[in-house]
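Asks: Sharing a sequence plus its predicted fold:
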Amino acid sequence: MSEYQLEIKQVVDYPRCRIYRQFIQNLMADRSIRTNGGSGLFYYTVLCNYANFRTSYLRIDGIGYTVYPGEWICTVKELSAWFRTRFQCQAVSILDELQKRHLISYLFLDRGKVVKYKIRDWKKQNTVLDYNCPCQKDTGFFFMPVVTATELVSAGRCSEMDILLDLWMSAVYNDNQVQGSEIGPVVYFRNGTGSPLVAYSEMAARWGISKATTGRVLKKLADMDYISLMSFPGKTGSVIYLHSYLSTMFQISDVLVDKEEVAMSLKISITLPDEGEPQADSALTEHEVCVSEELSCVSKSDMDAVIRKMAQVLDAQGISCFRCPKSIYKLYPLSNACREEYIFHTLNTAARFGMSVCCGEDKPVYTFELSLSPTENDREGGCRE
């Protein structure tokens, strides 16, 4: 029997985002997330969530209706409950706004008590089944064009629900065009840089809110365990990873994302402690570090600090050797290009080292590759990072 290896990705070039109906139903049931906004992304997503993907028949108040793919029929009262509006006329106003943007079309039935709406371009973005059968609204998924979501976000002031959906639809996973996506599902706003680092001012301008409100909303979503918000010092920016994304989108186990691992993936400089400065407790216990004689330009204390940074990341992933006092760490150049003479004359390039984790004097149990790059201050003879 042939064996296959499945590789899961959510690439940045894919023009559509797959949205599971159960995920939208869970968001609709979460009353702690506010929906009062003017962008319309949440409202449009709810309408898509109830749209048929095949022809079915529906009876309301004893009257039978035929519902075709991309359509749905509901009462105005139900529509108001979905949109969380106080009055039914407010729900109808939302439909008017979406119709003006050429996203839907709708009409009233049964003297204005029932609404029949249709998602435009539904057949273009979603597969339509030919046979007739009832369509469940809490299973399966539908596709939404990324460009449509972006246009809705930029149309007005976003609510908390709009922001959460925008983050979800902007997620990228395991795409070599986006840094940090190999670690976990990261939010990338497709700005062409390939870096998920984003400033609060950029997100505030995108969502039509202030920077203070942006910070409060992101902190709230992080406290509710929807996202992991990682902020870095200075003007570096912030990175956002999504929780429960892999289990929802691909039915696989979610991954644990560590800030130190993200910093390494994005090549964000780490600050080494000064000589004699006490170091905070970490996962690394007493150990022995062996540095190759060909790397005498790199001090043992600096390498010790780098190993401690790696220990925090790898220990969180279940590699417990860094807690064992019998472990020995050996650092060596990977090629002649990494020798001291080469490093001294080419400070503008990254130096690649190998690190082996040995259990006592036995053979290595783990082997890693390190890439260390000097910062601008290092090149100018400034502080060490």
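Replies: Nice, thanks for sending it over.
Asks: For the rest of this, base every contact and every neighbour count on C-alpha atoms.
Replies: Noted.
Asks: pretty sure Ser170 is in contact with Pro196, am I right?
Replies: No. Applying Cα atoms under 8 Å, one finds Ser170 not in contact with Pro196, separated by 10.3 Å.
Asks: Now the common contact residues for these two.
Replies: Contact with both Ser170 and Pro196 is made by residues Val187, Tyr188, Phe189, according to Cα atoms under 8 Å, 6 or more residues apart in numbering.
Asks: any idea which helix or strand carries the closest residue to Ile252 other than its chain neighbours?
Replies: Counting by Cα to Cα, 6 or more residues apart in numbering, Ile252 lies nearest to Leu246, which is 5.8 Å off, once chain neighbours are set aside. Element membership for Leu246, per DSSP states H and E: helix 245-249.
Asks: swap in Asp166?
Replies: In this assignment (DSSP H and E), Asp166 forms part of helix 160-169.
Asks: Now tabulate the shared contacts of Ser170 and Pro196 in a markdown table and tack on neighbour count.
Replies: What follows is these, written out as a markdown table (neighbours: other Cα atoms under 10 Å):
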| residue | neighbour count |
| --- | --- |
| Val187 | 26 |
| Tyr188 | 28 |
| Phe189 | 22 |
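Asks: out of the residues you listed, who's nearest Ile119?
Replies: Ile119 has its nearest neighbour among the shared contacts of Ser170 and Pro196 in Phe189, at 25.2 Å by Cα to Cα.
Asks: List the residues that contact the closest one.
Replies: Residues in contact with Phe189 (Cα under 8 Å, 6+ apart) are Ser170, Pro196.
Asks: so it, which of the three states?
Replies: Assigned state for Phe189: coil (three-state reduction, DSSP: H, G, I helix; E, B strand; the rest coil).
Asks: Could you measure from it over to Ser195?
Replies: 9 Å (Cα to Cα, to the nearest Å).
Asks: Give the intersection of the neighbour lists for these two.
Replies: When contacts are counted by Cα under 8 Å, 6+ apart, the set common to Phe189 and Ser195 is empty.
Asks: And the contacts of the longest helix anywhere in the chain?
Replies: What stands out as the longest helix in the chain, according to DSSP state H, is helix 300-316. If you take Cα under 8 Å, 6+ apart as the criterion, helix 300-316 is touched by 256, 258, 260-261, 272-273, 275, 282-284, 289, 291, 321-322.
Asks: Just after it, pick out the following helix or strand.
Replies: Using DSSP H and E, the next helix or strand after helix 300-316 towards the C-terminus is strand 327-333.
Asks: hold the first one in mind and look at this next one:
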Amino acid sequence: MEYQLELKQIVDYPRCRIYRPFIRRLTQDVNIRTCGSSYLYYYIVLCSFANYRSSYRRLDSITYLIEPGEWICTPSELAQWFRTRFQHQAISILDHLQQQHYVTYTRLDRGQLIKFHINNWKANNTSLEYNYPCQKDVGFFFFPIAAVHELVSMGRCSEMDIILDMWIHAIYNDSQIQGSDVGPVVYFRNHTSNPLITCRDLASRWGISKSTVSRLLKKLEEQQYLTSVSFTGTHGSVLYLQSYLSTMFNISDVMIDKEEVSLTFQLPVIISEEESMETTASGTEIPESVIKDEQIYVSDSENSVPESHIKKMVHKVAGILAAQGIPCCECSKSNYKLYRLSDSGEGILRYSLNISCGGSPASYHFELNIQAQEGNQSPKASKNTVIPRAYAQPMAGEE
């Protein structure tokens, strides 16, 4: 018997699963700064060491009972986890978390040991009342989403805080969230189902400047923590996390194709009367297409969008489809035929796009929607610049 498995992650959940090895890797990455005043990173680190079940730990010939949500460590270990230079700095962080009622701790053996307890641990993590050894470098724990919003809003977020904030708010393959089918996208639950976000919004959320946000996103992309897809104008950016699927679900990570993301969000493709379409909505260069204008046939040339612009859009669509693995879009013998369909209203022109190889029947069938808007949204555009909004939807895919 054959089974088909489909993996989805829903956005409406009260807590997030966090794997301890992921926190260990973050702690060891010295390129990511921890200085901040939101304390999200410090609290999650403590949670990652908390016992899941009751166990015993022997230190200096004394055996201590450690119940669920608790752990015993030395001040030097705590400073190492928090990456502080001095032990008293780590203790002050613990004092602040205790004042905010996130943890409770006591000093043992004349201050040589620290025993801390995560408040409300049992409410978020099911614990079993029997002795069992607890391995600190494996497994996962559940972290409440409400605590993330509380801690992030306390002060200026560090780079570690920002990574964890995005990680906890990542959504994969949820029909409610646009673009989540492409990869694990960062969505901060703004009730729009659209993960597009601007640097101004991120700066306000994290308590830092817009220029700092821009530099940080570039840094995290260079270090392969995320993939940022930026759009021109005031549309914002879409953030996709790297290594998320392999960590959370133990499956292969996906490569984020920026052209596919641009097509998914249906953002404008700008074509001026004086310039050819050299850039996409994401600001990246259009992939060179092997097709020629002679391979493109447009049934109706009496449109508000010039036929030359429609052909340029077909070049664009062919490059995107070729990147997605459709071989006909890389063949110089393929034919592209556009047949005008009925208008769908609001100035949207609908075309049926048939892609065939030579004189054979259509191998691929898509619907191409074009919406022409008047406006001066490009610095080099004239007053009569036409701004088409084009996207393709598969209608049939028979090879």
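Replies: Structure's in. What do you need? Note that the structure is a prediction, hence the values are computed from the model and not measured.
Asks: Got a TM-score for the two of them?
Replies: Superposed pair, TM-score by TM-score structural alignment, normalised by the length of the first structure: 0.90. Supporting alignment: 372 aligned residues with a Cα RMSD of 2.2 Å.
Asks: Am I right that the residue nearest to Ile252 of the first structure is in contact with Leu256?
Replies: No. Leu246 of the first structure lies out of contact with Leu256 (Cα under 8 Å); the separation is 11.2 Å.
Asks: part of a helix, is Ser371 of the first structure?
Replies: No. Membership of Ser371 of the first structure in a helix is not supported by three-state DSSP, which gives strand.
Asks: Buried ones in stretch 92-109 of the second structure, by neighbour count?
Replies: The neighbour-count check on stretch 92-109 of the second structure (16 or more other Cα atoms under 10 Å) flags Ile93, Leu94, Leu97, Gln98, Tyr102, Val103, Thr104, Tyr105 as buried.
Asks: Kindly report the same for stretch 298-315 of the second structure.
Replies: Buried-residue list, stretch 298-315 of the second structure, by 16+ other Cα under 10 Å: Val298, Val305, Glu307, His309, Ile310, Lys311, Lys312, Met313, Val314, His315.
Asks: Next: stretch 46-57 of the second structure.
Replies: In stretch 46-57 of the second structure, counting by 16+ other Cα under 10 Å, buried: Leu46, Cys47, Ser48, Phe49, Ala50, Asn51, Tyr52, Arg53, Ser54, Ser55, Tyr56.
Asks: To which residue of the first structure is the fifth one aligned?
Replies: Think Ala50 of the second structure. Alignment note: Ala50 of the second structure maps to Ala51 in the first structure; criterion TM-score structural alignment.
Asks: Its match reaches Thr45, doesn't it?
Replies: No. Counting by Cα under 8 Å, Ala51 of the first structure does not reach Thr45; the two are 9.9 Å apart.
Asks: picking up where we left off before, so which of Leu246 and Leu256 of the first structure has more stuff around it?
Replies: For Leu246 of the first structure and Leu256, the more surrounded residue by other Cα atoms under 10 Å is Leu246, and the numbers stand at 19 against 10.
Asks: Who are the contact partners of that one?
Replies: Pro185, Ile252, Ser253, Asp254.
Asks: and what of Lys123 of the first structure?
Replies: Here Lys123 of the first structure is in contact with Pro69, Gly70 (Cα under 8 Å, 6+ apart).
Asks: Could you check which residue of the second structure pairs with it?
Replies: Match for Lys123 of the first structure (TM-score structural alignment): Lys122.
Asks: quick one: the helices in the stretch 201-350 of the second structure?
Replies: Ranges of helices in the stretch 201-350 of the second structure, per DSSP state H, counting those that start in this stretch, are 210-222, 244-248, 258-265, 307-323.
Asks: Out of the ones you listed, which gets nearest to Pro14 of the second structure?
Replies: Pro14 of the second structure lies closest to helix 244-248 among the helices of the stretch 201-350 of the second structure, at 16.8 Å (Cα to Cα).
Asks: So for the closest one, what gets flagged as buried?
Replies: Buried-residue list, helix 244-248 of the second structure, by 16+ other Cα under 10 Å: Tyr244, Leu245.
Asks: what's the average distance of that helix to the first structure?
Replies: Its matched residues in the first structure lie on average 1.2 Å from helix 244-248 of the second structure after superposition (mean Cα distance after the TM-score superposition for the first structure).
Asks: Next, check the buried residues of stretch 92-109 of the second structure against the strands and list the overlap.
Replies: Val103, Thr104, Tyr105 (DSSP state E).
Asks: what's the closest non-adjacent residue to the last one?
Replies: The shortest distance from Tyr105 of the second structure to any non-neighbouring residue, by Cα to Cα, 6+ apart, is to Phe116 (4.0 Å).
Asks: and the one you found, how many residues sit next to it?
Replies: So Phe116 of the second structure, with other Cα under 10 Å, has 21 neighbours.
Asks: if I look at it, how far off is Gly36 of the second structure?
Replies: Distance from Phe116 of the second structure to Gly36 of the second structure, by Cα to Cα: 22 Å.
Asks: Just give me the match in the first structure for Tyr64 of the second structure.
Replies: By TM-score structural alignment, Tyr64 of the second structure lines up with Tyr65.
Asks: sec struct for that match, please.
Replies: Per three-state DSSP, Tyr65 of the first structure ends up strand.
Asks: ok, it - contacts?
Replies: Residues in contact with Tyr65 of the first structure, defined by Cα under 8 Å, 6+ apart, are Tyr57, Leu58, Arg59.
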